[in-house]
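> Pasted the sequence and its predicted model underneath.
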Amino acid sequence: MTEPTIRPSETTLRGLLDGPWAHVRQKSRDQLRGDLFAPVAGLGVAEHRERVMEQLRTIAGTEMAGYGFSSAHGGSDDVGASVVAFEMLVCDLSLMVKVGVQWGLFGGAIQALGTEEHHAWYLPRVISLGLPGCFAMTETGHGSDVQGLRTTARYDPDTQEFVVDTPDDDARKDYIGNAARDGVLAVVFAQLITGGTNHGVHALLVPIRDADGHPMPGVRIEDCGPKAGLNGVDNGRLWFDHVRVPRTALLNRYGDVAPDGSYSSPIESRNRRFFTMLGTLVRGRISVAGGAGTATKAALTIAIRYADTRRQFESPSGEEVRLLDYRAHQRRLLPALARSYALHFAQEELVRTLHDGSRGDPLSEEDQRRLEARAAGIKAVATWHATHTIQTCREACGGAGYLANNRLPQLKADTDVFTTFEGDNTVLLQLVSRGLLTRYRDSFGDLDPKGMARFVAGQFIDTVIERTAARPLIERLVDATRRRGESDIRERGWHLDLLEDREQHIVEGLARRLRRAGSGDAAFEAFNDAQDHVLKAGRAHVDRIVLEAFVAAIDRCEDPDTRAVLDKLCDLYALSIVEEDRGWFLEHGRLTASRAKAVTEAVNTLCAELRPHAAVLVDAFALPDEWLAAPIALGAEETRQEERRTGGASR
């Protein structure tokens, strides 16, 4: 291959990827170095847990631990920084999860659900790691269905205490990080009962270990034992046998109990109160999406560097061919790379929204619902992408990818559960679709003639699809394409229009389908029967917003060569989405057979055009070699540097 005439700037790419929290990313690269943070393969469970706890203690001595907490209690008032710092912990994903449990879930719940008294008493010790804790929500019999949790917290007005109880084994708290070894205090989610009335799920602070590390009276702790991955995290099970905690143990921002047992809340509706409480914990879901994204970037960096130097089979000239010069190999890795870039920019928008909502005026109820739905959708798509891409990278590296010292097996094992925790992905996509249907109903009611006329007139996008800062740019591109009629296969406006149209059509069809069912049991059966349609709507929505985020990011890039490469990468993302779902587009008349073939040809061409830039695109992730810890990636990097120095690269 000839040298590319376009030369993207790795520095420009890195600046765009690092985004508004570039200083946090760089601080992570600088501080998490040395033997303590170098990935180590083959550790036993006990040894791995101790190593991760030592890493956690080191981080507790830095400002990283306090990013997401109030400055009044030793933090930095920077929620965005806390999420980005979490994303960067790819040196060991067990450390990533352990950080998430201590400062994201446990500390985050105290900050979000507690009041000033709780903040002043607990948060300084949470930040310093003087108080290791757990987030005890999931039960053996109830995971995603949090409203159905069966742990109880009954108020005793005679002693002004809550009595926390596990009624049976199905109600035990399960898979709880920090529970098996290190946790001292747990945020326990339970049905709050006063005077015989159940007020729904609330959170209480329950001590689980004494100063000597022994279980507290009435608390039973069991180790979950070895897992497929993340064995540096001490997951455990908790039972409570009529454990008494003081009335002040209730995290009472959204619901309080007076000494006499009377209950009060600023939110009258039990359902609304429940969803408001859960909504404050959305940071965990956003963090998981970002962590999965970084793990995927690490796998792609390893696989693409390896493919850029590993040679296999002779060409007619007699020289062995690099793996990345084979179209089939490009097809395996480069569309995945394009999707990782797209998801990165969508994640950045998500973090900005979360951060802005935590600093200024609180988000409106509608905006909060949009944030939660978007977080759910991106988490689902990003973690499924991680699972698929890391496996592809493992296979693309052949036997070398199966060796533990090349990191890919550990990345695969550690990220597999990301599709499950912080919400099962299938359930999360249903949540996204429910949000779309709610907005559809709010805009069009029961689709009376007037509502239908509005719909046919093309108001769906304006009323159901949220307006973002990038929306004017998106609309200009789409309008320009529509005015011209038949568009070029790589025209951005056509990509945007196609994904918008797919989302609109699917949501409209789903709304009609469910509306015919009525209510009660019939409505449940209809929703159950339409599960494939529901999931399709959620996925179509996420594909569209991710593409829009990518387009908006390119608009911020000022370097012409870098922008040209990003344009190709965005084309590859959009067209690979279309190719992946070409059956739908053909069935619904959005593509002709010849146009569908042209999409596949364009994907092949884009892979060829991006091949010379693949190394720069992964190098721009700026993951230190120490974190990759894969000889096949490091050797490839050394070879490429030598080729650059001597001018011997043949691409």
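Yes, it's here. Numbers count the residues shown, from 1 in each chain.
> Please count neighbours and contacts with C-alpha atoms only from this point.
Fine.
> Now do the contacts for residue 139.
Residue 139 is in contact with 149, 170, 171, 172, 173, 174, counting by Cα atoms under 8 Å, 6 or more residues apart in numbering.
> In a markdown table: these, plus distance to residue 518.
Rendered in a markdown table, the data for the contacts of residue 139 read as follows (distance: Cα to Cα, whole Å):
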| residue | distance to residue 518 |
| --- | --- |
| 149 | 29 |
| 170 | 34 |
| 171 | 34 |
| 172 | 37 |
| 173 | 37 |
| 174 | 38 |
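> between those, which has the most around it?
Compared across the contacts of residue 139, residue 173 has the highest neighbour count, 29 neighbours, by other Cα atoms under 10 Å.
> does it really touch residue 138, like I thought?
Yes: with contact taken as Cα atoms under 8 Å, residue 173 and residue 138 are classed as touching, separated by 5.7 Å.
> dropping in the other structure now:
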Amino acid sequence: MTVDVRELQRVLDGRWAGVRAEVRAQLGALALNPDPGLSTEEYRELTTANLRLLAESRRPHLGFDPAYGGGGDVGGVVTAFAALGYGDLSLLVKAGVQWGLFGGAVQVLGTSRHHDEYLRAIMDGELLGCFAMTETGHGSDVQHLRTTATYDPAAQEFEIHTPDAGARKDYIGNAARDGRMAVVFAQLITGGTSHGVHALLVPIRAENGTPMPGVTIGDCGRKAGLNGVDNGRLSFDHVRVPRENLLNHFADVAEDGTYSSPIESSSRRFFTMLGTLVRGRISVAGGAGTATQKALALAIRYGATRRQFADPATGEEVVVLDYLVHQRKLLPALATTYALHFAQGDLVSDMHDLQSFGGEPASGTDVEDLQRDLETRAAGIKSVATWHATATIQTCREACGGAGYLAENLLPQLKADTDVFTTFEGDNTVLLQLVARTLLSDYARRVGKLDLAGKARFAADLVAGSLAERTGLRAVLRRGDVRDRSYQRWLLVEREEHLLAAAARRMRRALSPGADQFAVFNGAQDHLLVAARAHVDRIVFDAFAGAVDRVEGPAARGLLDQVRGLHALSVIEADRAFFVEHGYLTPGRAKAITAAVNALCGSLRPHARTLVDAFGIPEAWLDCPLLDGERDPEAPATDPTPSHEEPTDLAAVG
């Protein structure tokens, strides 16, 4: 089976294929593999210069309101920024801070008075800004930030203040060097009453670069990675800003200090404001995905030329990608990267349709439900995608041996730069708890809507399920080919529903009179996390299956279905203990899954290069000594029909 890499790339490029093509052509001249020997200041200067080039390309304008010179293409701009992950992740993050977080907050939290004054300058890169949410003492717990914004009706000004060291704004991108204004999240106080966290525009630097009166700016210094981003610290000593600097889309303060909001519930108002900023979380998942694709392209291409240990039958050294153990390292990770790419594509598409300028939701749709679903999927996919990036890039480094440890070969920088992705734009553990909370709420609502007969059937199903688990009857009654898509989905759905139902039973104890609610929740946290992860796994599976079904060419569809199968079986194999313990698989069938994974690795080995070339990563962004073997005319040719035998030399396995 021969698959045209261009056809496969068209499938991967998806809805925004045109944007991806333009980015590849437009950004090819940027220094997207910066010299690892640059000093922090040199790297920051280069990143800022490249940020200016991005602004000149007008690519960032895509995501803004057409009424202010934007392109109105939210999905397009997220897709474009994610492509920067193929090159310089510092540039991706700094661009995300400038146009996704700072500009995005002004756009979605502000109103026309802010748009008229600031949006064009933000889009053009003339006004560089910060997103000042995280504090030294409060990261994930945004609702309890300690910075205050107290309204003075006599002066018609807000006084922004940092009351203690724990309230200092920390890890703020663009703050240490370039930012002139910040969107500051603070507890809004009027007439002695706190109305919760709101966002205000606060100038932090004058035109000449000096801090504004009352603003203290610090530098976070050199980090493990992303040193082209000038992360800094901000403190405010009774800094005054005009009343109009409140970003007032969801709440406003009148001249006399009267507070008003169209959303009565303070908690709902808070989560509505944060929900509108979901684009940043989706962008992080996209950047993690492209960085992972780059690492896999490097490792698989290197593995297809690097030779180790002789085949006893021929005396010739074997290409390392022909060893099953090497395939096991890389090909399941490649399959999951494909799966997450399609799940990310669905997420971006749904976000675009929900947030597009001037767009109206289809009749009969509940916008709040759509937004909540989007936020839940964004939290789950961001968590899984960034953890996958961390694990896969490490695996790719190991798969390239000592060569993968050299800075010139790009993998160490990818490792360093993506490591923080698991904890910024939401700590992954906290995000999965948010996913679990939404799932439990939906579960309770679904069960609560059942009539008496429905509740009786529900209770009977629980008893039957418990009996089937104890007797092992479930695995006997539901037998299928482990390679069959419907059987794989059944296993993933059953795991998701089983874990969710069990979590709901455990959490119900918190409703008992006198129950220690924190102790109940704390004791069930591990369960909640695996339930959320199972939900995300099923979503990702469905996204991949849907993408396969949309492919027209039989060769490409057949290859992608094999990749989909390898992803699904790898997920199931990784949690074999659950499926066996709860009677969904017999031990024999669990072994069959491992055998099927091995067989799929062998079947996909000849297509490994095609699969990574289909990512469409510009060759200049992969250029490094690691791939010199591909261009060496003295290097022996790779056997197009590799052996899948286990190596007889045990040293080859190590």
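Happy to help now that I have it. Because the structure is predicted, anything quoted here is derived from the model rather than measured.
> on that earlier part again, can you pick out the ones from the contacts of residue 139 of the first structure that are in helices?
When DSSP state H is applied, the contacts of residue 139 of the first structure are split such that none fall in helices.
> Let me know whether my guess that residue 182 of the second structure is in a strand holds.
Yes: counting by DSSP: H, G, I helix; E, B strand; the rest coil, residue 182 of the second structure is found in a strand.
> Residue in the second structure paired with residue 69 of the first structure?
When the second structure is aligned by TM-score structural alignment, residue 69 of the first structure is paired with residue 64.
> how near is that match to residue 185 of the second structure?
For residue 64 of the second structure, the distance to residue 185 of the second structure (Cα to Cα, to the nearest Å) stands at 22 Å.
> sorry, back to before: just flag the most distant two among the contacts of residue 139 of the first structure.
Farthest pair in the contacts of residue 139 of the first structure (Cα to Cα) is 149 and 174. Separation: 11.8 Å.
> Quickly list what's touching both of those two.
Where contact means Cα under 8 Å, 6+ apart, the residues bridging residue 149 of the first structure and residue 174 through contact with each are 138, 139.
> Out of the contacts of residue 139 of the first structure, which is nearest to residue 525 of the first structure?
Minimum distance to residue 525 of the first structure across the contacts of residue 139 of the first structure is 23.7 Å, recorded for residue 149 (Cα to Cα).
> Which stretches in the stretch 101-250 of the first structure count as strands?
Assigned by DSSP state E, counting those that start in this stretch, the strands in the stretch 101-250 of the first structure fall at 133-136, 152-156, 161-165, 173-176, 185-194, 197-207, 219-223, 236-240, 243-246.
> Name the stretch among those that sits most buried.
strand 133-136 (a mean of 28; mean count of other Cα atoms under 10 Å).
> how big is the offset of it relative to the second structure?
Between strand 133-136 of the first structure and the aligned residues of the second structure, the post-superposition mean distance stands at 0.1 Å (mean Cα distance after the TM-score superposition for the first structure).
> and for that strand, what span of the second structure is it aligned with?
Equivalent residues of strand 133-136 of the first structure are located at 129-132 in the second structure, counting by TM-score structural alignment.
> neighbouring contacts of the matching stretch?
Under the criterion Cα under 8 Å, 6+ apart, residues 97-98, 101-103, 122, 169-170, 172-175, 178-185 lie in contact with stretch 129-132 of the second structure.
> repeat that with 6 Å
When contacts are taken as Cα atoms under 6 Å, 6 or more residues apart in numbering, the neighbours of stretch 129-132 of the second structure outside the stretch itself are 98, 101, 102, 172, 174, 179, 180, 181, 182, 183, 184.
> need the contact list for the counterpart of the fifth one in the first structure.
With the correspondence set by TM-score structural alignment, residue 174 of the second structure lines up against residue 178 in the first structure. With contact set as Cα under 6 Å, 6+ apart, residue 178 of the first structure has these partners: 134, 234, 235.
> My guess is the last one contacts residue 177. True?
This means residue 235 of the first structure. Yes: counting by Cα atoms under 6 Å, residue 177 is a contact partner of residue 235 of the first structure at 4.3 Å.
> Doesn't residue 616 of the first structure belong to a helix?
Yes: under three-state DSSP, residue 616 of the first structure sits within a helix.
> so who does it touch?
residue 10.
> please redo it, this time with the cut-off set to 8 Å
8, 10.
> now the residue opposite it in the second structure once aligned: how far from residue 4 of the second structure?
Taking TM-score structural alignment, residue 616 of the first structure has residue 610 as its aligned residue in the second structure. Distance, residue 610 of the second structure to residue 4 of the second structure, by Cα to Cα: 8 Å.
> before we move on, what about residue 437 of the second structure?
44 Å.
> Nothing else from me, thank you.
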